[in-house]
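In: Sequence and predicted structure are below.
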Amino acid sequence: MNGAVDLPLDAGEQRFEASGESLVRRSVLPSGVRILSERVPGARSATIGFWVAVGSRDEQPVTYGSTHFLEHLLFKGTASRSALDIAVSFDAVGGEHNAATAKEYTCYYAKVQDRDLPMAVEVLADMFTSSLLDTDEFETERGVILEELAMADDDPADVASERFFEAVMGEHPLGRPIGGTVESISAVSREAVWEHYRANYRANDLVVTAAGAVDHDELLAVVEGSLRGAGWDLGVEAAPVPRRTPSLVAPSQGSPLVLVQRPIEQANILIGVPGIASRDPRRATLSVLNSVLGGGMSSRLFQEVREKRGLAYSVYSFTPSFSDSGVVGLYAGCSPAKAGQVAELMLGEFRRLAADGISETELARAVGQLGGASALALEDSDTRMSRLGRSEITLGEFVDLDEALRRISAVTLDQVAELAAELVTRPLSIAAVGTVEEETFAPLLSS
């Protein structure tokens, strides 16, 4: 494969080889269902995912947290399978099954031996199309989710992360917690979640991706058979739902400083600015920037804060991106007495990178790190399945390992410096959890 392959929504069939001699195929059914597979030579297992491009950012005020709530409920039974039946289906073959709710999508997935892939497709299709959202199960799961939120609230790193997104994104939907809040989960009704389910889990919303030991024609047949068996009329023509376009309302800073007082041993500190969108052509440049800044043990943050000064055990940077925005964040956990010093050092490294750029040695090391990490990740069919899903739902193109490495290798010193210089001018937000005081961080926001 030379270069990226576009994935037009109106294309019927596509077939191409990717790096490592894997075979990628894509079918768009008349009903709008999209099915993508990547057959990997020598694989004996496969990972299958059922995706819908609806996440926490798409919820209405009366349904905050309903996307995550619904994710739980789809495991609780259908007209033909109980919750135990679903669990036994995978446990009996040593498989794994789970789901993930994100800000812009939801995915239900399973990993099984190749011989068990038809079973996995049938069970996931049944869950996706025919969940009952039983009233009693709904109330039981409400309690489970409230316990999940309580568990997250006991983790200061989780709390800091939620407060950080709120600080950077403000009232924008991307700033909301994915799981909702205790108040919203306690208040949401079964009817509201049911309407959310029926409105967003339709044929032209569905994307099915599979990677590993998978034959595309067989996958296509079992997906179509399972959906028809669930009562879906695949003969009704419908275009796939359009890919998400950037919101007309850009995120705006919620607060430059958010502090949560907790009597714990460490201060959990997050510092950052708005980043770039997932389809921004500078994503490869940002990956290099992140690698140099805080992406590994040789990174500037790790070396300066941990290795040279011993001020933190965990310190790193991260750069999540979404359809219309993103975040560049720096994290450290340290003694509350050292919080000001650690925050100053982290911000100083970010600003130094923007002022002076990076060296040729750092660029070469980042390219090597990113290339190696990408290659190792693709040893796992889970990663390949997820790559197909993100390619279809978010990017509109498939980028294999060779093309990804080409893009990373094409990044220049000037491009990294220019992007860093732009990012450092954006509104700065700080979130911290622990025994922390405003005067510790206020000078950094005014400097």
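Out: All right, it came through fine.
In: From now on I want contacts and neighbour counts done on CA atoms only, so please keep to that.
Out: Will do.
In: Other residues contacting the host helix or strand of residue 419?
Out: Secondary-structure element containing residue 419, defined by DSSP states H and E: helix 413-423. Contact with helix 413-423 is made by 273-275, 285-286, 288-289, 350, 353-360, 363, as judged by CA atoms under 8 Å, 6 or more residues apart in numbering.
In: Contacts made by whichever helix or strand residue 328 is part of with the rest, please.
Out: Secondary structure from DSSP H and E places residue 328 in strand 327-334. With contact meaning CA under 8 Å, 6+ apart, strand 327-334 is reached by 168, 266-276, 294, 311-321, 342, 346.
In: next up, a second structure to put side by side with the first:
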Amino acid sequence: MAPRTTPTGQQDSAGRSALSQQKVGSTRTLHTVRDADGQVTSLVRRTVLPGGLRVISERLTGTRSAAVGVWVGVGSRDESATLHGCSHFLEHLLFKGTAERSALDISIALDAVGGEFNAFTAKEYTCFHARVLDEDLPLAVDVLGDMITSSTITAEDVEAERDVILDELAMHDDDPDDVVHNLFAEQAWGRTSPLGRDIGGSEASITALTRTQIRRFYRKHYRPANMVVSVAGNVDHAALVRQVRRAFGRNDFLVGDEPPAPPRPASRAVRVRPGTVEATRPFEQVNVVLGMKGLTRNDERRFALGVLNTALGGGTSSRLFQEVRERRGLAYSVFSFASHHADSGLVGVSVGCLPSKLDDVLAVVRAELARVADEGITAEELARGKGQLRGGLVLGLEDSASRMSRIGKAELVYDELLSIDDVLARIEAVTLDDVRSIAAEVFGQPEILAVVGPA
């Protein structure tokens, strides 16, 4: 008998979990998964603390680890032109020290218990995360709480980290894959749009950012209502809530009755611009991204697009891999992708090839996209795409860090948490007609082409 998932969150008239209606201080159980004997194997619970800070956890039986993440609803698209790169700059600076801990103290605290500790900045959110033994979870929560609420952001740290970030930007500029995807986004959304700009900033913007600007950005966006603390593994939710209260209670951070911030609004779709853009770099290969406008994050057709993307270029049995690499030997690497944001999205194909094969690669990719737009995919490809998506989803959630990311991101950007069974059911419900319809709509649009390589 398969595990049974019991969703216990209330649903509103639109079918979404009414999480935003939860009162401060209350705890709700969102999902319970039981095995064939009725024993609980997974339990997802949610608490809203003062100030609107959300704490969500998934208790997994049979594990000795715990992963914790602090998700902040701010990313590069929240920056003006003068603040370009500020989110990423701030991510670096929060590791530099607090009134209680120096940068070395922060590093030692997690290293001493064998923990993993890092952070990343995206276009719409920032995440600070750690993975430790279950017994060391209180330490990880305390370190993260100290960093988030009490960073000193000194002038000396700003200047030291400025050089580190400039080195990081130079490193990415030497990576052809990074360069071509940044160029693709810039063409799609425009250099004046925050979505079209590089997450890390530019040499000019990072050089010009001041400590005052960064501190103001910090105070504006790093508010409890704009944050989610997510934990997965061998965790007791009630004990976790107490730990978060202590760790994030510094400097009166958890004060006020502000409700949790809703997901980023998508009232108006961001315009996507077709066109071609090229950049010359002294690389051996030509790197290409060819794509079109995609779907927004909440578009219910994203499951059909996921199946289509997998069949088209999601693995070694996909159409593009077989046609471009196996049959014709035109490229070593070829894959398709779909990215989703609150009010925009992109789909595309990424290829790296020798300069002499560029024209042939583009001809084959365009022909395959046109064929899929006209004919859809076969029943065999549909079944294979569903199977690959299901397997990738389940296998990708075998560790506590993946589970933490799933519930944290869902809480921050969706305001609902679909159970794994719900997601699998939506994948299984995709039909050939669904795929054919979305293929015709997406791949029938004007193309965006980015090319990076030698002159």
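Out: Ah, there it is. Predicted, not measured: the structure shown is a model, and the values here were computed from it.
In: quick revisit: let me know the angle separating the helix holding residue 419 of structure 1 from strand 327-334.
Out: 80 degrees (axes from the mean of the first three to the mean of the last three CA atoms, to 10 degrees).
In: Report the distance from helix 413-423 of structure 1 to the chain centre.
Out: 25 Å (CA atoms, centre = their mean, to the nearest Å).
In: Where in structure 2 does that helix fall?
Out: Using TM-score structural alignment, helix 413-423 of structure 1 lines up with residues 432-442 of structure 2.
In: mind listing what's buried in the matching stretch?
Out: Across stretch 432-442 of structure 2, burial judged by 16 or more other CA atoms under 10 Å covers 432, 434, 435, 436, 437, 438, 439, 440, 442.
In: can you list those in CSV and add distance to residue 211 of structure 2?
Out: What follows is these, written out as CSV (distance: CA to CA, whole Å):
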residue, distance to residue 211 of structure 2
432, 54
434, 51
435, 50
436, 52
437, 50
438, 47
439, 48
440, 49
442, 44
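In: Emit the PyMOL select command for whichever of the contacts of helix 413-423 of structure 1 are buried.
Out: Filtering the contacts of helix 413-423 of structure 1 down to the buried ones (16+ other CA under 10 Å) takes a single PyMOL command:
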select buried, resi 273+274+275+285+286+288+289+350+353+354+357+358+363
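In: what do we get in structure 1 for residue 150 of structure 2?
Out: Counting by TM-score structural alignment, residue 150 of structure 2 corresponds to residue 130 in structure 1.
In: Likewise for residue 92 of structure 2?
Out: Per TM-score structural alignment, the equivalent position to residue 92 of structure 2 in structure 1 is residue 72.
In: Spit out the contact partners of its match.
Out: Contacts of residue 72 of structure 1 (CA under 8 Å, 6+ apart): residue 141.
In: residue boundaries of the strands in structure 2?
Out: 4-7, 27-34, 40-48, 54-60, 65-72, 116-121, 126-133, 227-233, 275-280, 286-293, 333-340, 345-353, 448-453 (DSSP state E).
In: what's the closest non-adjacent residue to the most centrally placed residue in structure 2?
Out: By CA atoms, centre = their mean, structure 2 has its centre lying nearest to residue 122, at 6.6 Å. Nearest residue to residue 122 of structure 2, sequence neighbours excluded (CA to CA, 6 or more residues apart in numbering): residue 75, at 5.5 Å.
In: What count of nearby residues applies to the counterpart of that neighbour in structure 1?
Out: Aligning on TM-score structural alignment places residue 75 of structure 2 opposite residue 55 in structure 1. Neighbours of residue 55 of structure 1 under the rule other CA atoms under 10 Å: 21.
In: how close does residue 55 of structure 1 sit to residue 245 of structure 1?
Out: Residue 55 of structure 1 sits 14 Å away from residue 245 of structure 1, going by CA to CA, to the nearest Å.
In: How about residue 226 of structure 1?
Out: For residue 226 of structure 1 relative to residue 245 of structure 1 (CA to CA), the value is 31 Å.
In: which residues touch residue 323 of structure 2?
Out: Residue 323 of structure 2 makes contacts with residue 364, as judged by CA under 8 Å, 6+ apart.
In: Structure 1: which residue goes with that one?
Out: Under the alignment (TM-score structural alignment), residue 323 of structure 2 pairs with residue 304 in structure 1.
In: do residue 413 of structure 2 as well
Out: Under the alignment (TM-score structural alignment), residue 413 of structure 2 pairs with residue 394 in structure 1.
In: burial of the equivalent of residue 144 of structure 1 over in structure 2, as a residue count?
Out: With TM-score structural alignment as the criterion, residue 144 of structure 1 lines up with residue 164 in structure 2. When neighbours are counted by other CA under 10 Å, residue 164 of structure 2 registers 14.
In: where's residue 164 of structure 2 relative to residue 92 of structure 2, distance?
Out: As judged by CA to CA, residue 164 of structure 2 and residue 92 of structure 2 stand 9 Å apart.
In: same thing with residue 167 of structure 2?
Out: Noted for residue 167 of structure 2: a distance of 13 Å to residue 92 of structure 2, by CA to CA.
In: okay, residue 226 and residue 245 of structure 1: which has more neighbours?
Out: Neighbour count, other CA under 10 Å: between residue 226 of structure 1 and residue 245, residue 226 has more, with 21 against 9.
In: so what corresponds to the more buried one in structure 2?
Out: In structure 2, the residue matched to residue 226 of structure 1 (TM-score structural alignment) is residue 247.
In: From residue 218 of structure 2, how far off is its match?
Out: 18 Å.
In: now residue 112 of structure 2
Out: Distance, residue 112 of structure 2 to residue 218 of structure 2, by CA to CA: 29 Å.
In: Counting neighbours, go ahead and name the busier of those two.
Out: Counted by other CA under 10 Å, residue 112 of structure 2 and residue 218 do not tie: residue 218 has more neighbours, with 21 against 8.
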